[in-house]
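1. sequence first, then the predicted structure:
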Amino acid sequence: MIDMATLTTVLAVPLALAFLLAGWRMVSGPSFADRFVALDMLTAIAVGFAALTTLATGRGAFLDIALGISLINFVATAAFAVFLERKRRRQ
């Protein structure tokens, strides 16, 4: 059976790659919507890293951090959707 340190390392590698790719899209995105979707993805990856940290350390406090990041992300996404809708109505 695989030990916990190896498992977290194996799971952290694709998360780190996804983090780099989403960060690149956020920097080079052609529109605000692309950049915001990349920011959404970055926060989802941060939740994944918090879950992996919980798995590695055994401390449940990191799940609270993941929940906080998720809630902030949800509110920010809703606010950005309202912003885009108002911008479209003005045109």
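-> Good, I have the coordinates.
2. make it CA atoms for all contacts and neighbour counts henceforth
-> Fine.
3. past the helix or strand hosting Ala51, which element shows up next along the chain?
-> Following DSSP states H and E, one finds Ala51 within helix 32-57. Downstream of helix 32-57, the first helix or strand assigned by DSSP H and E is helix 61-90.
4. pasting the second one now:
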Amino acid sequence: MEYKLFVFAIIFLSITVILCMIRAVKGPTPADRLISINVIGTKTIVIISIVSFILRETYFIDVVLVYALISFIASIAISNIIERSGGKSH
């Protein structure tokens, strides 16, 4: 019974990731794109964590930690690029 709730959560999060991808493509500003990419990364981390719990595999948690670190570093790099360009889209 509880796994049905987790599967529903994964499906719901996947749908919201698609909506965030639409926002990342449309923009209109680079800051909007950066925020939507960060939200996609966070939702992906949650989805992987739920899958880890369902499958009872702990190595997925290592994947989540590495993914979170890479996402954080990428966010900082992209923020610096946006700051240097003055927040204007190219």
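-> Nice, thanks for sending it over. Not measured: the values here are computed from a predicted model.
5. superposed, what's their TM-score?
-> Remark: TM-score between the superposed chains equals 0.83 [TM-score structural alignment, normalised by the length of structure 2]; 86 aligned residues with a CA RMSD of 1.4 Å.
6. the helix holding Ala51 of structure 1 against structure 2, how far on average?
-> Mean deviation of helix 32-57 of structure 1 from its aligned counterpart in structure 2 after superposition (mean CA distance after the TM-score superposition for structure 1): 1.0 Å.
7. tilt between that helix and helix 61-90?
-> 170 degrees (axes from the mean of the first three to the mean of the last three CA atoms, to 10 degrees).
8. other SSEs contacting helix 32-57 of structure 1?
-> Helices and strands touching helix 32-57 of structure 1, by 3 or more CA pairs under 8 Å, 6 or more residues apart in numbering; DSSP states H and E, are helix 4-28, helix 61-90.
9. let me have the ones you listed in JSON lines, adding mean neighbour count and distance to Leu42 of structure 1 as columns.
-> Listed next are the helices and strands packed on helix 32-57 of structure 1 as JSON lines, based on neighbours: other CA atoms under 10 Å; distance: least, CA to CA, whole Å:
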{"stretch": "helix 4-28", "mean neighbour count": "14", "distance to Leu42 of structure 1": "6"}
{"stretch": "helix 61-90", "mean neighbour count": "13", "distance to Leu42 of structure 1": "10"}
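10. thanks a lot, see you next time.
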